[in-house]
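Undergrad: sequence plus the predicted model coming up.
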Amino acid sequence: MAIALRQPSVIPGFGITLGFTIFYLGLLIVIPIAGLLLYTLQMSWDDFWRAVSDRQVVASYKLSFGASLIAALINLVFGAIVAWVLVRYRFTGKRIVDALVDLPFAMPTAVAGIALVTLYASTGWVGQYLNVYGIRIAYTQIGVIVALTYIGLPFVVRTVQPVLEDLDKEAEEASAIMGANRFTTIRRVILPALLPALLTGFALAFARALGEYGSVIFISGNLPFRTEITPLLIVAKAEQFDYAGAAAIAAFLLLLLINGLQWWASRRYR
């Protein structure tokens, strides 16, 4: 009777590395999230609902989700264009432009917020000219969108860029030879290959924008019911030692984000 023996892996140590991976993810992600949810479960339903359904909190939800969605959509379009230019064209200063894409990753968010205020305030370098036409950026909801767009751009560019680099140009040439115009080639050849990367970059930019705090609080003005984001309310309640209220708002926001990402993933893989 032949006995099938399990062939050893070329690189041994799968069990150890898998155990370390589970331990590491559990320590950094699962345990903090579980602790947040368990802390929230100690509240009564009435207290929880009162904390998450307050008018000021609901207004912050609308702003945070709406501005994050708009910023992610903007980055979806212009991030793809930036990635296309960096991959398909050669020009002077290309390396500098490529490095500038990572600037929102490297720059502290508070510094980014101060820079945006300096730029878009009514007396700023750009804001003073927009103010002549009655356009205000700083301390408005538009300023929130600008800040969230700034911090989310690298997620789309760095997700799409490797896919573009591996994209076979022969398929585009074949499409042109068969008589397809540029728009048809983009729609039928390039876009289907980039779609998974675009959706991933969009989801990452949206999730990052939803939790952004440092760069937004400087340019938003933090006006209740107008420019106050949800992360600011969470921090404010924590500073007031209302840990239950902060945990309830954070848990509700987390559940909304998880459900939204699950819905997005199910539609993507369907």
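TA: Thanks, I have the structure now.

Undergrad: alpha carbons only for contacts and neighbour counts from here, please
TA: Will do.

Undergrad: and Ile114, how far from Ile219?
TA: Noted for Ile114: a distance of 7 Å to Ile219, by C-alpha to C-alpha, to the nearest Å.

Undergrad: for Gly127, same thing?
TA: Taking C-alpha to C-alpha, one finds Gly127 at 12 Å from Ile219.

Undergrad: common neighbours of these two, please.
TA: Ala138 (C-alpha atoms under 8 Å, 6 or more residues apart in numbering).

Undergrad: those two: which is more packed in?
TA: Ile219 (30 against 20; other C-alpha atoms under 10 Å).

Undergrad: dump the residue contacts of that one.
TA: Each residue near Ile219 by C-alpha under 8 Å, 6+ apart is listed here: 113-114, 116-117, 138-140, 143-144, 147.

Undergrad: for the residues you listed, which one is nearest Ala51?
TA: Among those, Val144 lies closest to Ala51 (C-alpha to C-alpha), at 23.9 Å.

Undergrad: which parts of the stretch 151-270 of the chain are helices?
TA: 169-177, 182-185, 191-210, 214-220, 230-239, 243-269 (DSSP state H, counting those that start in this stretch).

Undergrad: pick the most buried one from those.
TA: helix 214-220 (a mean of 25; mean count of other C-alpha atoms under 10 Å).

Undergrad: so how far is that helix off the chain centroid?
TA: 16 Å (C-alpha atoms, centre = their mean, to the nearest Å).

Undergrad: find the residue at the geometric middle of this protein.
TA: Nearest residue to the geometric centre of the chain (C-alpha atoms, centre = their mean): Ala205, 2.0 Å.

Undergrad: in addition, the following structure is provided for comparison:
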Amino acid sequence: MKFKTNSPLPGFAPALFYTVLYLALIVVIPLSGLFFKTAELGLAQFWDLISGERVTHALTISFTTALAAAILNAVFGLIIAWVFVRYDFTGKGLFDAIIDLPFALPTAVAGIALSTLYSGSGWLGSLFNKIGIEIAFTPLGIVIALTFIGLPFVVRSVEPVLRELEKELEEAAASLGANRWQTLYHVVLPTLLPALLSGFALAFARGVGEYGSVIFIAGNVPYVSEVAPLLIVIKLEEYDYAGATAVAAAMLLISFVLLILINALQVWSQRYKSSSQNVSTTPAQEFVA
């Protein structure tokens, strides 16, 4: 088997060896062990374990709240990245550093802070309760927690691409008669879409498996706000290793399929961007509403 490299620097063979070895030890072997353990259950027993009402509800809560939080982060993370890159204002450095706070903050601390803030007696929770909206101990509280921990993934994925985006392209589009929305749709978004999808995928993947920041604000009520990672811990504490393994394998399979779909969408967006750049069009064709 021959490998090709476009780098003029030596060291491809040892670099490839260490890459494969590292991925095998850190990723492939642990995940393979989970699948081997799941295979011992048999297909019928595995289906019985994951098709229970409590398990399916916990899986649904985990994936739907993670998806909702990732969508929110994709929208507002793009806006925040745009503000940080395109505008200068007092305290910009401080606010830029705060974005990375969820990376450094222990998830348990984040969970306690959010549950205190959004509980019925908290500063914000009491205000929402007056208008009939309960946040703590509901799926809405889970979405808020996942939005908090996932926002940096989108902002830090979009910022570098946005910094490299040439303002001359936007100015050229404006000189050709495009309004701001047409410039945003035809010039800015096609360039940012791959990075935005990468941040979305990272925020979604982090949200699916999040535990520490969720358990405090979720309340962990079965059939209401119980997430799948907590259910795995509960089954382990009950020495139900087969059940915990089945739920973990189900989460892994669903996450893997969803991430493949997101990556396929990202590849499509990159190809669409390349093809659109190669197609010669007149300014009138490019910016017709």
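TA: It's in. Since this is a predicted model, take the numbers as computed values, not measurements.

Undergrad: looking at structure 2, name the residue matched to the residue nearest to the centre of structure 1.
TA: In structure 2, the residue matched to Ala205 of structure 1 (TM-score structural alignment) is Ala203.

Undergrad: please look at that match and Gly150 and confirm they touch.
TA: Yes - using C-alpha atoms under 8 Å, Ala203 of structure 2 is in contact with Gly150, at 4.5 Å.

Undergrad: who touches both of these two?
TA: 69-70, 73.

Undergrad: with neighbour count and secondary structure added, can I get those residues in JSON lines?
TA: Putting the shared contacts of Ala203 and Gly150 of structure 2 into JSON lines (neighbours: other C-alpha atoms under 10 Å; DSSP: H, G, I helix; E, B strand; the rest coil) gives the following:
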{"residue": "Ala69", "neighbour count": "26", "secondary structure": "helix"}
{"residue": "Ala70", "neighbour count": "29", "secondary structure": "helix"}
{"residue": "Asn73", "neighbour count": "28", "secondary structure": "helix"}
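
Undergrad: turn the residues you listed into TSV, including distance to Gln285 of structure 2.
TA: TSV is the format used below for the shared contacts of Ala203 and Gly150 of structure 2 (distance: C-alpha to C-alpha, whole Å):
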residue	distance to Gln285 of structure 2
Ala69	37
Ala70	34
Asn73	33
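
Undergrad: tell me which of those is nearest to Ala97 of structure 2?
TA: Closest to Ala97 of structure 2, out of all of the shared contacts of Ala203 and Gly150 of structure 2 and judged by C-alpha to C-alpha, is Asn73, at 17.2 Å.

Undergrad: distance check, that closest one against Gly52 of structure 2.
TA: Distance from Asn73 of structure 2 to Gly52 of structure 2, by C-alpha to C-alpha: 32 Å.

Undergrad: ok, which stretches of structure 2 are strands?
TA: In structure 2, no strands are defined using DSSP state E.

Undergrad: and Leu146 of structure 2? What does it align with in structure 1?
TA: Aligned partner of Leu146 of structure 2 by TM-score structural alignment: Leu148.

Undergrad: list the contacts of the closest residue to that match other than its chain neighbours.
TA: Using C-alpha to C-alpha, 6 or more residues apart in numbering and skipping residues adjacent in sequence, the residue nearest Leu148 of structure 1 is Ala209, 5.3 Å away. When contacts are counted by C-alpha under 8 Å, 6+ apart, Ala209 of structure 1 touches 68, 71-72, 148-149, 151-152.

Undergrad: widest-spaced pair of the contacts of Ile219 of structure 1?
TA: So, the contacts of Ile219 of structure 1 by C-alpha to C-alpha: farthest apart are Ile114 and Thr140, at 15.0 Å.

Undergrad: what's the spacing between the counterpart of Asp166 of structure 1 in structure 2 and Tyr241 of structure 2?
TA: Under the alignment (TM-score structural alignment), Asp166 of structure 1 pairs with Glu164 in structure 2. Distance of Glu164 of structure 2 to Tyr241 of structure 2, computed by C-alpha to C-alpha: 50 Å.

Undergrad: next one: Gln270 of structure 2
TA: 43 Å.
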